[in-house]
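**Q** Sharing a model prediction with you, sequence too.
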Amino acid sequence: MRFRDRRHAGQELALRLREWAADRDLVKTLVLALPRGGVPVAAEVAHILKAPLDVLVARKIGVPGHPETGVGAIVGDDPPLFDQRALEMLGLSEKRLNPDVARERTELHRREQVYRGDRSAPDVKDRAVILVDDGLATGATARAALRYLRRRNPARLILAVPVCAPDSAAAMRSEADDVVCLHQPPDFWAVGQWYDDFDQVSDDAVIEILHALSASPPKS
């Protein structure tokens, strides 16, 4: 299974989620996207499920010199969540990564301000929350996001992605109530390999989508 772009992936994921949701009693469903790449995917899900959309900004903590290799992640002002096994294998310590954490925290808050402005974050308590990204590789960012949300007492917590590494999907089942993934290829090595168009999503594109499908209207 391949996807033309994130919008196509979102449409396919939304159709699966609509079938999945028909057998479940979901209360006050909220779709949360992991920006930036998860936003166009989540927009299609929110549209088809007729649910509000917002973002949950998380930032990956990468290996110094190899930022795409994630060893941890941060969400909000929570402490970083590290993959301790990965740190040991790479000979890294949490202290050594403090500058990387600080830099990513600054970027996280910048994006929150850009995307949400003066809108408050949506309340997830007692809601069915569907967390959406464009794919799942190591799962570091998704794990941090799911734990952040779990502490805020949603009625049900669902992770939904178009494509994922099979072992990462299995690991997420202990973090979410449900994991919905369309494609779990055994030869997975990167999310982008399953998209024909995997260009970077801009801040402007995220803002435009959120204005159209916002979980809470802007304050007047």
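**A** Sure thing, it's come through. Keep in mind that this is a model prediction, so the values were computed, not measured.

**Q** use CA for all of it now, contacts and neighbours both
**A** Noted.

**Q** Look up which helix or strand Ala142 falls in, please.
**A** Ala142 is part of helix 140-150, with elements assigned from DSSP states H and E.

**Q** got the contact list for that helix?
**A** Under the criterion C-alpha atoms under 8 Å, 6 or more residues apart in numbering, residues 56, 58-60, 70-75, 78, 81-83, 124, 131, 136, 157, 172, 175-176 lie in contact with helix 140-150.

**Q** following that helix, which helix or strand comes up?
**A** Per DSSP H and E, helix 140-150 leads on to strand 156-163 as the next helix or strand towards the C-terminus.

**Q** can you state the direction angle for that following strand and helix 140-150?
**A** Strand 156-163 and helix 140-150 are oriented at 160 degrees to each other (axes from the mean of the first three to the mean of the last three C-alpha atoms, to 10 degrees).

**Q** Can you spell out which helices and strands pack onto strand 156-163?
**A** Judged by 3 or more C-alpha pairs under 8 Å, 6 or more residues apart in numbering; DSSP states H and E, strand 156-163 is in contact with helix 6-22, strand 128-132, helix 140-150, strand 178-183.

**Q** Need the winner for burial among those.
**A** A comparison of the helices and strands packed on strand 156-163 by mean neighbour count, using mean count of other C-alpha atoms under 10 Å, puts strand 128-132 on top with a mean of 26.

**Q** ok, structure two:
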Amino acid sequence: MATTYRDRAEAGNALAERLTPLAGRPDVTVLGLVRGGVPVAAAVADRLGTPLDVLVVRKLGVPWAPEVAFGAIGPGGVEVLNEAYAARLDRADVAEVVRRERAEADRRERLYRRDRPPLDLTGRVAVIADDGLATGASARAAVAVARRLGADRVVVAVPVGAPDAYAALADEADEVVCPERPTGFGAVSQYYTDFHEVSDEEVLTALGPAD
């Protein structure tokens, strides 16, 4: 039976226990995947004493079943497609989903970065935190973004994930920390008591004032 976390903050604290070798290192940045990963990342960054930032990645959902991802996009034009799904879709449908999600990604990037400079991970260890790993599409896109932004090492940290998504992601990230990988994985929400939708206001509060 997999662990049920009280909320995302508790899940982040559990992850931080497994990331203690990174505590206090000046070359580490913890990145929360927007939006659900930000409270997790905030708890990790607080425990490790490292900077917190956000990474805006949008899942590309099948038009008639949005919860099923056929890929994901991130800043800098990064696009990751699950060809097993994408090949079955009409090209016009794919283009429309990408257009819509790119517009929302751009909106969130403007909102969350505010007066902050563009994210630069040159020479850094990027710890990408999310609240769970279902298909892994968003996390794969996040790894690609972090490498494009210059990260020397990319660590993905999630409290719970599907075993097959974990295995696929382990081939792309330098390290994947995922303490719970239950067989018969369903939805990420099943492993939380409180899994409310994280608001823009919560993200901005976690980030604190812009420098």
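**A** Yep, that arrived. What you see is a predicted model; the values in this text were computed from it and never measured.

**Q** TM-score of the superposed pair?
**A** For these two chains in superposition, a TM-score of 0.93 is obtained (TM-score structural alignment, normalised by the length of the second structure); 209 aligned residues with a C-alpha RMSD of 1.7 Å.

**Q** Please list all residues in contact with the most centrally placed residue in the second structure.
**A** Against the mean C-alpha coordinate of the second structure, by C-alpha atoms, centre = their mean, the closest residue is Leu33 at 3.3 Å. Under the criterion of C-alpha under 8 Å, 6+ apart, the neighbours of Leu33 of the second structure are 54-57, 128-130, 142.

**Q** do Asp131 of the second structure as well
**A** Neighbour list for Asp131 of the second structure: 8, 11, 36-37, 40, 158-160, 188 [criterion: C-alpha under 8 Å, 6+ apart].

**Q** Mean deviation, the helix holding Ala142 of the first structure versus the second structure?
**A** Following the fit onto the second structure, the mean deviation recorded for helix 140-150 of the first structure is 1.0 Å by mean C-alpha distance after the TM-score superposition for the first structure.

**Q** Can you say which helix or strand has the equivalent of Ala102 of the first structure over in the second structure in it?
**A** Residue pairing (TM-score structural alignment): Ala102 of the first structure is matched to Arg99 of the second structure. Element membership of Arg99 of the second structure [criterion: DSSP H and E] is helix 91-113.

**Q** Mean per-residue distance, that helix versus the first structure.
**A** Averaged over the aligned pairs, helix 91-113 of the second structure sits 1.2 Å from the first structure after superposition, using mean C-alpha distance after the TM-score superposition for the first structure.

**Q** which helices and strands sit right next to the longest strand along the second structure?
**A** In the second structure, with assignment by DSSP state E, the single longest strand is strand 65-73. In terms of contact count using 3+ C-alpha pairs under 8 Å, 6+ apart, strand 65-73 of the second structure is assigned the packing partners strand 58-62, strand 79-81, helix 83-86, helix 91-113, helix 137-148.

**Q** and with 6 Å instead?
**A** Strand 65-73 of the second structure sits against strand 58-62, strand 79-81, helix 137-148, with contacts defined as 3 or more C-alpha pairs under 6 Å, 6 or more residues apart in numbering; DSSP states H and E.

**Q** in that strand, what counts as buried?
**A** For strand 65-73 of the second structure, the buried set under the neighbour-count rule, 16 or more other C-alpha atoms under 10 Å, comprises 69-73.

**Q** mind checking how far whichever residue in the second structure pairs up with Leu136 of the first structure is from Gly184 of the second structure?
**A** Structural alignment places Leu136 of the first structure opposite Leu133 in the second structure (criterion: TM-score structural alignment). Leu133 of the second structure sits at a distance of 13 Å from Gly184 of the second structure (criterion: C-alpha to C-alpha, to the nearest Å).

**Q** So between those two, which is more surrounded?
**A** Leu133 (25 against 8; other C-alpha atoms under 10 Å).

**Q** Tell me which residue of the first structure lines up with Leu169 of the second structure.
**A** With TM-score structural alignment as the criterion, the equivalent of Leu169 of the second structure in the first structure is Met172.

**Q** Run through the residues that contact its match.
**A** Contacts were defined as C-alpha atoms under 6 Å, 6 or more residues apart in numbering; by that measure Met172 of the first structure touches no other residue.

**Q** Okay, it and Arg116 of the first structure: tell me how far apart.
**A** 27 Å.
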